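# Can you look at this prediction? I've put the sequence above it.
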Amino acid sequence: MKTEIKQLLESVKNGIMTVDEALLQIKTKPFEDVGYAKVNLHRKARQGVAEVIYGAGKTATQMIGIIETMQRNGQNCILITRLSPTAADEIREKVSLRYFPEAHIGIIGEMPKPDGIGKIVIATGGTSDIPVAEEAALTAEVLGNEVVRLFDVGVAGLHRLLSHLDDIMNASVIIAIAGMEGALASVIGGLACLL
C-alpha cells in the first residue's frame, strides 16, 4: 500500500491529525514547477514509487535543479537513468552521486533495504547483455527489491543455467535478457514453470 497515505490515515485514526489536515497534506503541492520541468512530488503517494529522473536529453544543470527540488521535498533516494558519464561528472560537483557507468545509472542517497516480496532473478544469455541487466538490477534495488544476478547463463551452455535451479525456483520475478536469438527467455520460462 502507499506508505505516505497509509501513515496519514493512521494519524487521522489515532487522533494525531484531523481529516481536514490530512486532506490538506494530500492536496498541497502535488508538483513543483521549476520552469523546464514540473517535478512530481506526489508520485510515491499515488503510485508507490517515487519520481525517477530520465537523464537522456536533459542537461546536467536541469538534472541538478530537479534533484534539489526532490531533496527539498523529502525524497531521500533518487535514481537517474540513461545518465551520461559527462553529466554524471557535472552533477557530482554539486551533489553526492554514485555513478554506475556500465548501466548508465546514477544514484543519490542510500539504497533502501529490500522490502519487496521475494526475489527478482535477472539472467543474461551472454556478457554483452550485462549493461541492460545492470540497469534493470539497479533500478529494482532502488525500488526496494532483492536481486539475484545470473550473468552469462545462455542456452548454448545449458549447464551454466541449470547450476542455478535454486535461484530460479525461488524467484518471484525472472527477467531474461538475451541479445541475438533470445532463446534464454523460453528456456528459463520453461524451467520456472516446471519447478
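Done, it's in.
# from here on, contacts and neighbour counts on C-alpha atoms
Fine.
# So F151 versus L9, what's the distance?
Computed with Cα to Cα, to the nearest Å, the distance linking F151 and L9 is 44 Å.
# Name the residues of stretch 180-195 that come out as buried.
Across stretch 180-195, burial judged by 16 or more other Cα atoms under 10 Å covers A183, L184, A185, V187, I188, A192.
# Same question for stretch 167-181.
Across stretch 167-181, burial judged by 16+ other Cα under 10 Å covers D167, I168, A171, I174, I175, A176, I177, A178.
# picking up where we left off before, comparing F151 and L9, which residue is more hemmed in?
F151 (21 against 18; other Cα atoms under 10 Å).
# can you pull the contacts of that one?
I122, A123, T124, G125, G126, T127, I130 (Cα atoms under 8 Å, 6 or more residues apart in numbering).
# so what does the one helix or strand the second one maps to touch, helix or strand wise?
Put plainly, it is A123. Element membership for A123 (DSSP states H and E) is strand 119-124. Packing contacts for strand 119-124, counted by 3 or more Cα pairs under 8 Å, 6 or more residues apart in numbering; DSSP states H and E, involve helix 130-142, strand 146-150, strand 171-177.
# second one coming, line it up with the first:
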Amino acid sequence: MDDVRSGALPVDDAVRQLRRLPFADLGFARVDHHRNLRQGLAEVVYGPGKTPDQCADIVKELLDQPGGPVLLTRASAGQAAVALALNPEGERYDTTLVWRPAPPRPERVVLAAAGTADLPVADECGVVLAAHGLAPQRLNDVGVAGLHRILNEVDSLAEADAVVVVAGMEGALASVVGGLTTAPVVAVPTSAGYGSSLEGVTPLLAMMSSCAAGVTVVGVDNGFGAACAVLRLFKTRDRAASPAGLNDG
C-alpha cells in the first residue's frame, strides 16, 4: 500500500499481488502469504516429508511475493541442492537455508548450549534468529557439570533481552540461567544424554518443573520453535512501542 501511495508500484501490479493473498494453491501445498502480515514471522518450509522439487517450488512461490525472510528447515542435501538451484540467492547453514534475511535488529539475545552435543539444536535456533535480523551471542559448552563456566558469563546474562538455553542430560542449565537473569528464558531440551535421559523426555520434564519461575519450554530438539518464541516476544514489544499500537510486520 505504501508503494502504491508513493507511485513506486502500479495499481494493476498491486492487484495481482493481492490476488495471491492470503494463500496460493500449488496443488500439493497451499502457500501462506499472510503469515508475515499476521504474525510478523517468516513463512518456513519444513523439509522432512517433502520432495526436493516441492521444497524448491514452495520457496520460489514465497520469494515471488514481497515480504520477509523465507526459510527451509531440516533440509536434506538433495532438498537443499534443488532449492538453491531454482532459487540461487539463498544461503545454506547446514540443514537450514535462508533467503531474503531481515535487516539487523538491536535486541541482545544470548544462546547458551550446555554441551557440544547440543550444538546442532542451538545452531538451528541461531540461524532462525539471524534470518530475522538478530545476532545471538553464543555461549557454548557451559553446562552445569562445570558450573563455573556459566557463572563466568553472568554479565552477558544480565545484559540480555532474551536468553535461549539448549540442554540435554537432566536439563538443569535452564534453572540455573533462569535464576541469574531478569530476561525471558526459553529452554530447549535435547535428545542428547545417557541411559535415563529418555531421548529428551527427562530434560523436558525437568525444564517444565523448573524452580526458576517463568521459564518457557519448547519441545525436544526444537531450536526453531525457541527462536520463534523469542521473536514473538520482541514483536509484542514492537507493537507496544508503536504509536498506533500496531505491528508493521
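Looks like it arrived, so ask away. Worth saying up front: this structure is predicted, and the values here are computed from it rather than measured.
# care to give me the TM-score?
Laid over one another, the chains give 0.79 as their TM-score (TM-score structural alignment, normalised by the length of the first structure), with 176 aligned residues with a Cα RMSD of 2.6 Å.
# All the strands of the first structure, in order from the start?
31-33, 38-40, 53-54, 78-81, 98-100, 105-108, 119-124, 146-150, 171-177 (DSSP state E).
# D32 of the second structure corresponds to which position in the first structure?
The alignment partner of D32 of the second structure in the first structure, by TM-score structural alignment, is N40.
# now that match, nearest residue through space, not along the chain?
F31 (4.4 Å; Cα to Cα, 6 or more residues apart in numbering).
# how far away is that neighbour from T81 of the first structure?
Taking Cα to Cα, one finds F31 of the first structure at 20 Å from T81 of the first structure.
# For those two, indicate the residue with more neighbours.
Per other Cα under 10 Å, whichever of F31 of the first structure and T81 has more neighbours is T81, with 20 against 16.
# Report the contact partners of the more buried one.
V52, I53, Y54, G55, A56, H104, I105, G106, E135.
# list the contacts for the first one?
By that I understand V52 of the first structure. I78, L79, I80, T81.
# what residue of the second structure takes the place of it?
Alignment note (TM-score structural alignment): V52 of the first structure maps to V44 of the second structure.
# how deep is D238 of the second structure tucked in, by neighbour count?
16.
# K119 of the first structure maps to what in the second structure?
In the second structure, K119 of the first structure lands on R108 (TM-score structural alignment).
# give me the stretch of the first structure that the helix with the most length in the second structure matches.
Ranked by residue count under DSSP state H, the longest helix found in the second structure is helix 223-241. Mapping helix 223-241 of the second structure onto the first structure (TM-score structural alignment) gives no aligned residues.
# Buried residues, that helix. List them.
Buried-residue list, helix 223-241 of the second structure, by 16+ other Cα under 10 Å: 223-231, 234-236, 238.
# now the angle from that helix to strand 162-167?
170 degrees (axes from the mean of the first three to the mean of the last three Cα atoms, to 10 degrees).
# which helices and strands sit right next to helix 223-241 of the second structure?
Counting by 3+ Cα pairs under 8 Å, 6+ apart, helix 223-241 of the second structure packs on helix 119-131, strand 162-167, strand 185-189.
# elements contacting the last one?
With contacts defined as 3+ Cα pairs under 8 Å, 6+ apart, the packing partners of strand 185-189 of the second structure are strand 162-167, helix 173-178, helix 201-208, strand 216-217, helix 223-241.
# Please repeat the previous calculation with a cut-off of 7 Å.
strand 162-167, helix 201-208, strand 216-217, helix 223-241 (3 or more Cα pairs under 7 Å, 6 or more residues apart in numbering; DSSP states H and E).
# List the buried residues of it.
By 16+ other Cα under 10 Å, the buried positions in strand 185-189 of the second structure come out as V185, V186, A187, V188, P189.
# Test my guess that the third one contacts V176.
Spelled out, that is A187 of the second structure. No: look at A187 of the second structure against V176 with Cα atoms under 7 Å: they stay out of range, at 11.2 Å.
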